[in-house]
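**Student:** Provided below for reference: sequence and predicted model.
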Amino acid sequence: MGEFELIRHYFAAAACAQAAEGVVLGIGDDCALLDVPVGEQLAVSTDTLVAGVHFPADANGRLLGQRALAVSVSDLAAMGATPLAFTLALTLPDVCTDWLADFTAGLDSMARHCGVRLIGGDTTRGPLSMTLTVFGRVPSGQALTRSGARAGDLLCVGGPLGNAAGALPFVLGERAAQEGAAELLAHYWTPSPQLALGQVLRGLATAALDISDGLLADCGHIASASGVALIVEEGRLPLSAALRACVGEQNARQLALGGGDDYVLAFTLPTEKLDALRASGQPVYVIGRVEAGQGVHLQDAEGRTIKPPLSGYQHFGSQCD
C-alpha cells in the first residue's frame, strides 16, 4: 500500500476528517484552511511521541491513537482554548493494516470526544513515532498563560495526581494486574483533556498549564514565568483510592509529586474566585499557595520544607560540552 492510498483509506475517510465549522479546507490540498472568528486568537501546540520513550513499541494501536491525541489536546485545555483541528505526521516502520485500522479508530474516537477535526499531515517510513499539531481558538486576550500568578493566589489542580505514573509498571508488564490497576491503566491510555475546566478558568485563574512532566517540575514553569514561589502542601495532594491500593500511601505521594502524564490542569487562583469556580461544578483541589520569592517548595503537615524524592521528567538530563 502506497503513502497516498494509506492516507485516503485510513485517515481521509475517518469521521474526524470530514467537514466541520471552522475548517474551510481539510485533507487533500497542499495546506488546510481554518477560519477563526473575529475577536478570537488561534492557539497552536505541537507534540511528538516516540516509541520506547513515550509509549511501548508494541502498544495497542487503538489505545495509542486515543492517547496520542488526548495528550496533545490537553495543551489547548491548559490555554482555555476551544479545540478546532489537528494534523498528524506519522512515521511507521512498515504498513500493518490491522494496526492502522486500530490506530485510526482510537484517534477518531478521541477526536470526536474532544470535538477536533483531522485536517492533514504526513506519513513516512522509519521508527514508529507521531507528531501532532493541534489548533484551537480562544477569545482575544483571554488565553491562560503561565506568567500571571501573584502572591496570595491559591495553587490548585483539576484532579487526582499520580495515576498514570502508577500505571506504568502495568503498561510495561512489570507487574501483574491487581485491584485498582484497571483504573490507573484507563488514566494512562485514555486521559481526558480538561477542556471544560480550562474554558471556565478564563477570567478566573491567573496562570495555568497541564501536568505532563510531574507536578513539581511543571509548577516550576509557572513559578519561573510569573516570578513567584509556589508552595505545595504534601498533605493536600489529591490521591485516588486505586493509586493508594496499588502502591501504598507514601509511594502514591511520591508519584503525585514527580510522576508524569497526569494531564490534569494546575492553576493559580485568587482566593476570592474559589467559590465561583466551585459553583461552576468543575473539579478543583487546593494544594498550596503562591508567595513572593522563586521556585517550588514542598511542605509537610507541620509547614516544614522537605526535599522531594522525585522532581519530574526531563528528556535531556545532561548536556554535551
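**Tutor:** Here it is on my side, so go on.
**Student:** contacts and neighbour counts: CA atoms only from here.
**Tutor:** OK.
**Student:** and residue 21, how many residues sit next to it?
**Tutor:** For residue 21, the neighbour count with other C-alpha atoms under 10 Å is 10.
**Student:** could you do residue 89 as well?
**Tutor:** 15.
**Student:** same thing with residue 275?
**Tutor:** With other C-alpha under 10 Å as criterion, residue 275 counts 9.
**Student:** host element of it?
**Tutor:** helix 274-279 (DSSP states H and E).
**Student:** from the chain's centre, how far out does that helix sit?
**Tutor:** Its chain's average C-alpha position is 23 Å from that of helix 274-279, according to C-alpha atoms, centre = their mean, to the nearest Å.
**Student:** likewise for stretch 188-206?
**Tutor:** 10 Å.
**Student:** so which bits of it are buried?
**Tutor:** Neighbour counts over stretch 188-206 (16 or more other C-alpha atoms under 10 Å) mark 188-195, 197-202, 204-206 as buried.
**Student:** among the residues you listed, name the ones in helices.
**Tutor:** 188-189, 195, 197-201 (DSSP state H).
**Student:** try it against this one:
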Amino acid sequence: MSAAYGEFDLIRRHFRRERPLRQATLGIGDDCALLTPAAGQQLAISTDLLVAGRHFLADVDPFTLGHKSLAVNLSDLAACGARPLACTLALALPEIDDDWLQAFAAGLFALADAHGCELIGGDTTRGPLTIGITVFGDVPPAQALLRSGARPGDGIYVSHGADQGLGDARLALQLLLQEDPALARWPAAVRAQLLQATRARLEQPQPRVALGLALRGLASACCDLSDGLSGDLRHILDASGCAALLQAPALLQAASPALRQQDATLALPYALAGGDDYELLWTAAPEHHQQVLSAAQSCGLQATCIGRIEAGNGLRLQQADGHIAPIASTAFDHFR
C-alpha cells in the first residue's frame, strides 16, 4: 500500500521507537547519534550493503529481508568476538509502501532486540531498493578475533546446527532460481520438500554472536562464511601467511544434511563454495580442541574440525582415499 507522506514521517512511523535507549547516549532525531562505549572497551564496526536483484530476490518476504539485512552485519561482529551495541540503517526505496515497511521493520527489530542492538540513526532516499546497515559492537582490548592469527598446526573449525549444514543456503537459492541442472533431475515433490527445509537458512540466517563471544581466548583466527568456505578461508590464510589442508570426510560431516541424503556428490562442492551460510570459520591450537567443542555446544551448536593449518601457501583438499589436490578459488565476487 503506497502512502502519501514524506521521508521524515516514514522514519517516525516505522523506525523511531518510543523506548528508553540502553546502549546509545543519543539516538534518532539529531544530525548524529552518540554512542559511548563502556570503559576500557574497543569499538568494532562493520558495514554491509544489500541490493535488490544482487543480494536478495525481488519477491522476498520483507520480514525475512529485515532480519537478514541486520543478520549479515551481526555475523561480522560475531566473527570479531564483539558484543552488539547499536546499528544505523540507510534505506533507498522506489516508493513508500506502508505494508512493506511495517513488515521489514518488524523483522529487523525482532533480531535487533534479540541481540540488544539498538537502531540509532540512518538515512532514507528514493531509488532502487538498497539497504545499508552499519553495526557497532564492543570488545575488550587484545581480545578481538582477527583473521591474522592462524599458525601451522592449528585445527580449522566450522560451526553448524545439528540439523543444518554448509550449503543449505545455496541449495535453497538454486531451488528457487532453478539454475542447477543436477537439481532439475530430482522429482518436483523432493525439490519442494528440500526448499521448505532450507529456505530459512537463506533468508533468515542466524548470526553466531554467542559463539563468537565464547571463542575469545580460544580461536587464533576467525571469519564468518558469507562468500563460500574456500574463499573465506583464503582470507584467513592470506592474512596469516599460511596454507591449509582440508579433509573431505570431515567437511562432509559439516555439509547440508539435505544434500548428503539426496546427492552426496553435490554436498562437497556446495559446502566449499555455497555462500550465505553465515556460520563461523575459525582456527585454534590443538590444546584448545575440547574447549572449542564445548564452547559450540554451550551455544546450542556443533563445531566440526575440517582440516589443519600448514606452513606455506595455498589451499588443498584430501579425499578419503588419501588423494590430495588443490582447491580452486570459488568465492563469490561482485565484480567477477
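**Tutor:** Now that the structure is in, tell me what you want to look at. Source: prediction; values computed, not measured.
**Student:** sorry, back to before: in structure 2, what stretch matches the helix or strand that the helix holding residue 275 of structure 1 is followed by?
**Tutor:** Following helix 274-279 of structure 1 in sequence order, the next helix or strand is strand 285-291 (DSSP H and E). Mapping strand 285-291 of structure 1 onto structure 2 (TM-score structural alignment) gives residues 304-310.
**Student:** average distance between the matching stretch and structure 1?
**Tutor:** On superposition with structure 1, the mean distance recorded for stretch 304-310 of structure 2 (mean C-alpha distance after the TM-score superposition for structure 1) is 0.3 Å.
**Student:** tell me which residues of that stretch are tucked away?
**Tutor:** Buried, per 16+ other C-alpha under 10 Å, within stretch 304-310 of structure 2: 304-310.
**Student:** so how far is the longest helix seen in structure 2 from its chain's centroid?
**Tutor:** Longest helix of structure 2, by residue count under DSSP H: helix 62-80. Average the C-alpha atoms of helix 62-80 of structure 2, do the same for its chain, and the two points are 7 Å apart (C-alpha atoms, centre = their mean).
**Student:** who are the packing partners of the strand or helix carrying residue 296 of structure 2?
**Tutor:** Per DSSP H and E, residue 296 of structure 2 falls inside helix 289-298. Helix 289-298 of structure 2 sits against helix 209-214, strand 302-310, with contacts defined as 3 or more C-alpha pairs under 8 Å, 6 or more residues apart in numbering; DSSP states H and E.
**Student:** neighbours of the nearest residue in space to residue 144 of structure 1 that is not next to it in sequence, just the number please.
**Tutor:** Excluding its sequence neighbours, the residue lying closest to residue 144 of structure 1 (C-alpha to C-alpha, 6 or more residues apart in numbering) is residue 79, at 4.4 Å. If you count neighbours by other C-alpha under 10 Å, residue 79 of structure 1 ends up with 28.
**Student:** buried ones in stretch 139-157 of structure 2, by neighbour count?
**Tutor:** Buried, per 16+ other C-alpha under 10 Å, within stretch 139-157 of structure 2: 139-140, 143-157.
**Student:** how far off centre is it?
**Tutor:** Using C-alpha atoms, centre = their mean, the offset of stretch 139-157 of structure 2 from its chain centre is 18 Å.
**Student:** what's the answer for stretch 213-232 of structure 1, then?
**Tutor:** That offset, for stretch 213-232 of structure 1, works out to 16 Å (C-alpha atoms, centre = their mean).
**Student:** where does that stretch end up in structure 2?
**Tutor:** Under the criterion TM-score structural alignment, stretch 213-232 of structure 1 matches residues 227-246.
**Student:** between its first and last residues, how far does the matching stretch reach?
**Tutor:** 18 Å (C-alpha to C-alpha, to the nearest Å).
**Student:** name the residues that touch that stretch?
**Tutor:** 147-152, 221-226, 271-277, 281, 306-318, 327, 329-333 (C-alpha atoms under 8 Å, 6 or more residues apart in numbering).
**Student:** buried among these? Make that a ChimeraX selection.
**Tutor:** Selecting only the buried entries of these in ChimeraX, with 16+ other C-alpha under 10 Å as the criterion:
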select :147,148,149,150,151,152,221,222,223,224,225,226,271,272,273,274,275,276,277,281,306,307,308,309,310,314,315,316,317,318,327,329,330,331,332
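**Student:** ok so residue 83 of structure 1 is a strand residue?
**Tutor:** Yes: Residue 83 of structure 1 forms part of a strand when assessed by DSSP: H, G, I helix; E, B strand; the rest coil.
**Student:** how far away is residue 65 of structure 1 from residue 211 of structure 1?
**Tutor:** 20 Å.
**Student:** quick one: stretch 221-240 of structure 1 to chain centroid distance?
**Tutor:** With C-alpha atoms, centre = their mean as the basis, stretch 221-240 of structure 1 stands 17 Å off its chain's centre.
**Student:** list the buried residues in it.
**Tutor:** 221-224, 226-234, 237-240.
**Student:** do stretch 97-107 of structure 2 as well
**Tutor:** Buried, per 16+ other C-alpha under 10 Å, within stretch 97-107 of structure 2: 98, 101-107.
**Student:** could you do stretch 18-27 of structure 1 as well?
**Tutor:** 22-23, 25-27.
**Student:** turn those residues into JSON lines, including secondary structure and distance to residue 71 of structure 1.
**Tutor:** Output for those, formatted as JSON lines (DSSP: H, G, I helix; E, B strand; the rest coil; distance: C-alpha to C-alpha, whole Å):
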{"residue": "22", "secondary structure": "coil", "distance to residue 71 of structure 1": "22"}
{"residue": "23", "secondary structure": "strand", "distance to residue 71 of structure 1": "22"}
{"residue": "25", "secondary structure": "strand", "distance to residue 71 of structure 1": "25"}
{"residue": "26", "secondary structure": "coil", "distance to residue 71 of structure 1": "22"}
{"residue": "27", "secondary structure": "strand", "distance to residue 71 of structure 1": "22"}
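**Student:** so which of those residues comes closest to residue 9 of structure 1?
**Tutor:** residue 27 (12.2 Å; C-alpha to C-alpha).
**Student:** map the closest one across to structure 2 for me.
**Tutor:** Under TM-score structural alignment, residue 27 of structure 1 pairs with residue 28 in structure 2.
**Student:** now do the same contact list for that match.
**Tutor:** Here residue 28 of structure 2 is in contact with 16, 119-122 (C-alpha under 8 Å, 6+ apart).
**Student:** all strands for the stretch 101-250 of structure 2, in order.
**Tutor:** With DSSP state E, counting those that start in this stretch as the criterion, the stretch 101-250 of structure 2 has strands at 118-126, 130-139, 155-160, 219-224, 243-247.
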